[in-house]
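Asker: Here is the input, now give the coordinates:
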Amino acid sequence: MLERTRHKNTTQVTFVVAADHPCGEVSVVGDFNDWQPGTHPLRARKDGTRAITVAMPTEQRVRFRYLAHGDYWFDEDSADGHDGTNCYVHT
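Answerer: The predicted model follows:
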């Protein structure tokens, strides 16, 4: 799930996954962090999900994917679209 908060010059995008699926550590990687795994790890929230919020410039199309333990890559079902390889979100 994606949550967005728009501000004047930035959009805060919160990337959210279930607490138990997939198992182990999960990070979001994409254009905004030069595709570096582990830069934006998702953390447990009180509602039982895991999430990370990333501030990005507004009016951008940002590509991303999730990376879980064991080199397991997966997509976001609620992304704005998919380019054939990666998900994307409009900020």
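
Asker: make it CA atoms for all contacts and neighbour counts henceforth
Answerer: Will do.

Asker: In space, what's closest to H90 - neighbours in sequence excluded?
Answerer: Computed as CA to CA, 6 or more residues apart in numbering, the closest residue to H90 that is not its neighbour in sequence is R61, at 4.6 Å.

Asker: Could you report the separation of the one you found from N9?
Answerer: Noted for R61: a distance of 15 Å to N9, by CA to CA, to the nearest Å.

Asker: of those two, who's got more company?
Answerer: R61 (15 against 10; other CA atoms under 10 Å).

Asker: List the contacts of the more buried one.
Answerer: 88-91 (CA atoms under 8 Å, 6 or more residues apart in numbering).

Asker: one more, for comparison:
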Amino acid sequence: MIKRSRLFGNKTRVTFSLPKDNPVGPVSVVGCFNGWEPGRHELQPRRDGTRTVTLNLDPGEYTFRYLATGGVWLDDEQADRIDGHGGRIVLGHAQ
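Answerer: Prediction:
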């Protein structure tokens, strides 16, 4: 799941969320915003049964995927679109 909240100025707070145990093990969101670096933005467990990570992003179009244990790649069905490179989100004036 992807939740977006406009911040003061032109930034958007984007929260990436998955169920606590699906998939099992650590999961990172990786994409063009972090150089596709695994572990840099790992989803953390929350009391509501989910795990999330939140990023503050400038306007633009971003490609991302989730990377789970064992090199398993996942796309988010709530992305603005999904193609062969992963999910894409469009923020701010780039919409």
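
Asker: Can you calculate the TM-score here?
Answerer: After superposition, the two chains reach a TM-score (TM-score structural alignment, normalised by the length of structure 1) of 0.95; 90 aligned residues with a CA RMSD of 0.8 Å.

Asker: Which of the contacts of R61 of structure 1 fall in strands?
Answerer: Using DSSP state E, 88-90 are the members of the contacts of R61 of structure 1 that sit in strands.

Asker: Closest to D31 of structure 1 out of these?
Answerer: Y88 (9.7 Å; CA to CA).

Asker: For that closest one, the count of nearby residues, please.
Answerer: Y88 of structure 1, neighbours per other CA under 10 Å, totals 22.

Asker: try R47 of structure 2
Answerer: 7.

Asker: mind checking how far it is from P19 of structure 2?
Answerer: 11 Å.

Asker: do C32 of structure 2 as well
Answerer: Taken as CA to CA, the span from C32 of structure 2 to P19 of structure 2 is 23 Å.

Asker: Which one of these two is surrounded by more residues?
Answerer: Using other CA under 10 Å as the criterion, C32 of structure 2 and P19 rank with P19 on top: 15 against 12.

Asker: Enumerate every residue touching the closest residue to the more buried one other than its chain neighbours.
Answerer: In space, and not counting its chain neighbours, P19 of structure 2 is closest to T50: 4.4 Å by CA to CA, 6+ apart. By CA under 8 Å, 6+ apart, T50 of structure 2 lies in contact with 17-20.
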